[in-house]
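S.K.: got a structure for you, letters missing:
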């Protein structure tokens, strides 16, 4: 009995730590977005943007440009219009993954809409030194924000569903690395400022955590209602 009680206390301690970390990430991401918005639009400080552009110049060459263009594709509109629905379709064949498929669909779509709304609110033009022709506005970066929400959700799904600790760590590492490279590729290609990318990451992950929290609440509500009806 004593051993079971100790295990319960340990489990509650881990859950409390997980919740605390989640709230810390949630508010840190919101503060990051607000800080970037303040830096760009109120302080009009371009030091970070200039420093990252100058750093990218030190290793700009044809080969790296081809690599960065390829990496950038993995959060492009063309990619995100096709891949999330395909993942949803794949998940629909597995009973335990169907709810995650719905989350992918809703969060990807809602983050895209939110990103477009915010771009029209802030109306920051893209850098004039862009290496690619890109239409639309610059703040916050859609690649960082929508990609952050999508790949962040994939990381969450891996964490919740992959039983092997080794494979879980490998997949999370690969997804995290890809997400970071996507953001840097936008700076390297000069289609976004560094502040655009950081703001996109902050708001994308903030929206992801908020959406998961709301959908988990709905999941519990309708699951309990179904059990009562049954």
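M.R.: The structure has been received and is ready for your questions. Just so we're clear, the structure is a prediction, and the values are computed from it rather than from any experiment.
S.K.: contacts, neighbours, all on C-alpha from now
M.R.: Fine.
S.K.: so what's the residue nearest the centre of the chain up against?
M.R.: In the chain, the residue lying closest to the centroid (CA atoms, centre = their mean) is residue 148, at 1.6 Å. Taking CA atoms under 8 Å, 6 or more residues apart in numbering, we find residue 148 in contact with 179, 200-201, 204-205.
S.K.: and the residue lying closest to it once chain neighbours are set aside, what element?
M.R.: Counting by CA to CA, 6 or more residues apart in numbering, residue 204 is the residue found nearest to residue 148 once chain neighbours are left out, at 5.2 Å. Per DSSP states H and E, residue 204 falls inside helix 194-229.
S.K.: burial check on the residue nearest to residue 148, number of neighbours?
M.R.: Residue 204: 34 surrounding residues under other CA atoms under 10 Å.
S.K.: contacts only, for it.
M.R.: 111, 144-149.
S.K.: and the helices in this structure?
M.R.: Using DSSP state H, the helices found in the chain span residues 2-37, 47-57, 62-73, 77-91, 98-122, 142-161, 165-188, 194-229.
S.K.: can you tell me which of these is most buried?
M.R.: helix 142-161 (a mean of 23; mean count of other CA atoms under 10 Å).
S.K.: ok, second structure coming up, stack it against the first:
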């Protein structure tokens, strides 16, 4: 297991919600699919077509698995601690079937991402003065004046002559969210390609979709 301290999905969701971010489950899945945070499985089983099953305990989950989890709409199952089954191709040499059990998140990498892409710090908790009818001190959340939202300052603009761009660049160029971009890639509207573990989108398909040039 990595030196990164693993935490259960419930704790990871809590850390995201403390930043006043909505859709914590979707954000966690998107972060993992983008390779921004490390995630682990108590047991990860991979079964290639026509081959034996390879089982690894305390395995790091690759971003490609999270892309498939999102595409198969199994994020809620993954974050509830159940076993996620990802069906593979029936063709020899195709995408293998994967079964993931007991997902956890790296607290260190998650906090780093939240600190980098959020404007504000986590919600603080202030003590409430006990009332005459209360014999205990209650805690209530203090809401910051500025919401925590992802920033685009680290996303590079699309350069002239670029053939492909990252998902983050596509989001910035179109103004669309990650969920919509994923949907457009799945239905073929946006053409994606792989460069190692990175998912890239062709600029031509983006320009065809938005109807304008996005290369500066």
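M.R.: Now that the structure is in, tell me what you want to look at. Model, not experiment: these values are computed from the prediction.
S.K.: TM-score of the superposition?
M.R.: The TM-score (TM-score structural alignment, normalised by the length of structure 2) is 0.24; 93 aligned residues with a CA RMSD of 6.1 Å.
S.K.: what sits against residue 27 of structure 2?
M.R.: By CA under 8 Å, 6+ apart, residue 27 of structure 2 has no neighbours at all.
S.K.: distance of it from residue 79 of structure 2?
M.R.: Distance of residue 27 of structure 2 to residue 79 of structure 2, computed by CA to CA, to the nearest Å: 12 Å.
S.K.: now do residue 33 of structure 2
M.R.: 14 Å.
S.K.: higher neighbour count, those two?
M.R.: More crowded of residue 33 of structure 2 and residue 79, by other CA under 10 Å: residue 33, with 25 against 21.
S.K.: apart from its neighbours in sequence, what residue is nearest that one?
M.R.: Excluding its sequence neighbours, the residue lying closest to residue 33 of structure 2 (CA to CA, 6+ apart) is residue 63, at 4.4 Å.
S.K.: ok, that neighbour touching residue 28?
M.R.: No. Counting by CA atoms under 8 Å, residue 63 of structure 2 does not reach residue 28; the two are 11.7 Å apart.
S.K.: stretch 104-118 of structure 1: how far from the chain's middle?
M.R.: Centroid separation for stretch 104-118 of structure 1 versus its chain: 11 Å, with CA atoms, centre = their mean, to the nearest Å.
S.K.: again with stretch 15-29 of structure 1
M.R.: Remark: stretch 15-29 of structure 1 is offset 16 Å from the chain centroid, using CA atoms, centre = their mean.
S.K.: and the contacts of it?
M.R.: The contact list for stretch 15-29 of structure 1 (CA under 8 Å, 6+ apart) reads 201-203, 205-206, 209-210.
S.K.: closest to residue 32 of structure 1 among those?
M.R.: residue 202 (5.6 Å; CA to CA).
S.K.: still on that earlier bit, what number of residues lie near the residue nearest to residue 33 of structure 2?
M.R.: The number of residues near residue 63 of structure 2, taken as other CA under 10 Å, comes to 23.
S.K.: quick one, helices of structure 2?
M.R.: Taking DSSP H as the criterion, structure 2 carries its helices at 9-17, 24-33, 63-71, 75-79, 107-117, 167-174, 178-186, 203-210.
S.K.: now distance to residue 44 of structure 2 too, for these, in CSV please.
M.R.: Shown next, in CSV, are the helices of structure 2 (distance: least, CA to CA, whole Å):
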stretch, distance to residue 44 of structure 2
helix 9-17, 17
helix 24-33, 16
helix 63-71, 10
helix 75-79, 13
helix 107-117, 20
helix 167-174, 27
helix 178-186, 24
helix 203-210, 35
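S.K.: out of those helices, the one nearest residue 55 of structure 2 is which?
M.R.: helix 63-71 (14.9 Å).
S.K.: quick one: buried residues of that closest one?
M.R.: 63-70 (16 or more other CA atoms under 10 Å).
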